[in-house]
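Visitor: I'd like to go over a predicted model; first the sequence, then the structure.
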Amino acid sequence: MKIISINIRGFGKDDNSESKVGWFRRLRLSERPEVVLIQESKCNRVDDKWIEFIWGSSNVRYLQKEKVGQSGGMLLLWDPNIVDVIDAVEGQFFLAIRGKWQGKINDTIVVNVYGPHKDDENKKFWDSLQGLMSFDNDEWVIGGDFIEVRSQDERQNSIFIERRAKLFNNFIEQSHLIEVPLLGKKFTKISDDGKKFSKLDRFLVSKAFINTWGDVSTITLDQKSLDHYPLMLRDSNQNFGPKPFKIFNIRLEIKEVEQIIIEAWNLNVFGSRPDCIFRNKLKNVKEALRKLSKFKYGPLDIELDKWKRATDEFESKAEAGMISDLERIEWLQARAMRLKKEKEKASMLRQKARLRWAAEGDDNTSFFHSMIPRNNNKLSIRGLHINGTWVESPDAIKD
């Protein structure tokens, strides 16, 4: 999945006398996005032939908002072979399509945003977007130039207006949206004189979108002569190898765990370097804990299902008046084991979701399940700056 967002500042001539139309065409053909969001196109009504030329093929559909005076204008383009669009909406400051990605079950709503500059239009804009979202619980992607920042550190050498930032953050929070991490850059707009920097462009997505696509991120593309960096939202699947050593807190409640860790750590290991020796010691501890966990607990879901079925059978018999005193004792034991396994599972889910839940007896398992992919996406390390260059290759990063 690839979605590109560009504030193109008009499809005219740039300082190098090379048409932005040609630059955009090459960008589209090299990256092959399924959807492109363009802000500040500064276009009057365009025709199919022109759209097919800039897209690089006839496999394209589009939605347009014409410029007002000498500014504004928006385009939303997509590949109909990959995205089957069933509906489209045009607002004062946005264009939106609703469709289904090839191979996916749920509908996705993609919104192209070019926010208002005037204060009196600001709140109306967020209200109109929130109103649009209230009609559906599908997967949402909202991208473009929002004209707003979320905090003071998203501006440098330019004025920060706290009131407008608060409205923007309230919209994101109330709409239950997640900002997709931007890799490699802090700002998305640079003034022509190189003095002012801002983060005005971004992608916001719903939890349902994260659940479908998993690990998603945003990268900047070649800026050319634009004052905004083009952004590309994509699903990422870098493989950094085995996950680091970790343990669930619930396992630390096992009485023998401390002694088992000490014994495993003290086993003789071999290695040519201290870091290799340290790694091999951790491997011994991990293997010892894995065996203990398997012996003490077994597969948690299987155990939980076993005790759940046992209590259900006892309760069915009790309702029919067919349970003896001995069976009642067995039912109490099965019920206690079921509650214990449910507590263990809830504890693991809380730890995976990296949240503390105030009411221990009121765990919302579906809530924790929804938070896990969200936090995994937010906390994933996808690359490093190496000598000033953004690098995502696992081999290069490990070296």
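Guide: Arrived safely.
Visitor: C-alpha from now on. contacts and neighbour counts both.
Guide: Fine.
Visitor: in the stretch 251-399 of the chain, which spans are strands?
Guide: 384-386, 389-391 (DSSP state E, counting those that start in this stretch).
Visitor: Use this one as the comparison:
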Amino acid sequence: MTKVDLWILRQLWGNTHFDFASSSARGLSGGIISVRNNKVFIRANITCNDNYIVVDGFWAPGNVNIRWINIYAPQDLPSKLALWSSLSDLINSWDGITVLMGDFNEVRDACERYGSVFSDRQANFFNKFINEASLIDIPLGGYNFTWTDKWGSKMSKLDHFLAFENFFEYFPHSKGIVLEKGIPDHRPILLKESQVDYGPTPFRFFHSWLELEGFHDLVTHTWNNDGIAHTNGLVLFKKKLQNLKKAIRELVGSKKSESYALKKEHQKRLSTVDEKIDSGLETIIYQVHHFSFIKGPISFFRMMG
């Protein structure tokens, strides 16, 4: 990453209510970017390094100070040891919640690596750092590995969410999930708390519905045969619209279910292949799947309230 394109960030984020920090690529190492909702997380300070971005601030929904550290660790051991030491200092110097996330380029146990040599020595250094810093490795559901080479012959769990021990006092229902890989070699990881119920979805009419098979017949039949009667014309009109809205919802819901079922059928075929690779049961030399209606996932860190 040499330059941050604000237009791309707006497209990925979905609106302009965000703030970001970035660390440019150096040599063969990729850059790092952290993006956050500036109405939910009030930034106080940013520190950038070749291997991490530190964002300190106030998390409004939980009324707590949080230090987010987005990490892209080096591969050689001396550089890793220097990074573990630097991160320990950052954790000890912060009076609040600390969350580390990203690509640590290291595994904790032999079961987290497949198809490549496991270094017990490097894993011990990593585990020592985690234990001495009083960090909790938040369990990740979903897939076993977060990184896969293009052939599916080598896999590792390199990405983690590490949180200071007081994290669950404020976010007791948090859980980590490894998402489907898609095109990149890393699978995205998601740290999620409880799901927020925003209430019923408001009714919106989309022009594309006019092209649905049977839409015009449905509107005509529903409007002319609803059996609704009322002496007040405005009340009658309102009730007929409410009934029509219900009928349209049912039709659109039915069409969406059909489309979703077809999409899930093809996604299941892709996931089956991905699961076999993840479990080490199959190595794919070359296989191409193209479904124009399936959007490829984008690896992107987003902090939401």
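Guide: Great, that's in hand. Only a predicted model underlies this, so the values are computations on that prediction, with no experimental measurement involved.
Visitor: TM value for the aligned chains?
Guide: The TM-score (TM-score structural alignment, normalised by the length of the second structure) is 0.62; 199 aligned residues with a CA RMSD of 2.1 Å.
Visitor: related to what we said a few turns ago, of all the strands of the stretch 251-399 of the first structure, which one is nearest residue 344 of the first structure?
Guide: Nearest of these to residue 344 of the first structure, taken as CA to CA: strand 384-386 at 36.2 Å.
Visitor: Any buried residues in the closest one, and which?
Guide: Going by neighbour count (16 or more other CA atoms under 10 Å), the buried part of strand 384-386 of the first structure is residue 384.
Visitor: Now do it: which elements does it pack against?
Guide: strand 389-391 (3 or more CA pairs under 8 Å, 6 or more residues apart in numbering; DSSP states H and E).
Visitor: For the strand it packs on, name the packing helices and strands.
Guide: Using 3+ CA pairs under 8 Å, 6+ apart, strand 389-391 of the first structure sits against strand 384-386.
Visitor: does residue 226 of the first structure sit in a helix, a strand or a coil?
Guide: The three-state assignment at residue 226 of the first structure reads coil, by DSSP: H, G, I helix; E, B strand; the rest coil.
Visitor: how about the nearest residue to residue 38 of the second structure, chain neighbours excluded?
Guide: In this structure, residue 38 of the second structure finds its nearest non-sequential neighbour in residue 18, 5.0 Å apart by CA to CA, 6 or more residues apart in numbering.
Visitor: which residues in the second structure form helices?
Guide: 6-13, 77-92, 120-132, 167-170, 215-224, 233-278 (DSSP state H).
Visitor: mean distance, the first one to its aligned residues in the first structure?
Guide: Its aligned residues in the first structure lie a mean 2.7 Å from helix 6-13 of the second structure after superposition (mean CA distance after the TM-score superposition for the first structure).
Visitor: before we move on, what about the third one?
Guide: Plainly put, helix 120-132 of the second structure ends up 0.8 Å away from its match in the first structure on average once the two are laid over each other (mean CA distance after the TM-score superposition for the first structure).
Visitor: just how off-centre is that helix within its chain?
Guide: 27 Å (CA atoms, centre = their mean, to the nearest Å).
Visitor: tell me the angle that helix makes with helix 77-92.
Guide: 10 degrees (axes from the mean of the first three to the mean of the last three CA atoms, to 10 degrees).
Visitor: likewise the fifth one?
Guide: Here helix 215-224 of the second structure runs at an angle of 20 degrees relative to helix 77-92 (the same axes, to 10 degrees).
Visitor: so can I have a markdown table of the helices of the second structure showing mean neighbour count?
Guide: Shown next, in a markdown table, are these (neighbours: other CA atoms under 10 Å):
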| stretch | mean neighbour count |
| --- | --- |
| helix 6-13 | 13 |
| helix 77-92 | 15 |
| helix 120-132 | 15 |
| helix 167-170 | 13 |
| helix 215-224 | 13 |
| helix 233-278 | 14 |
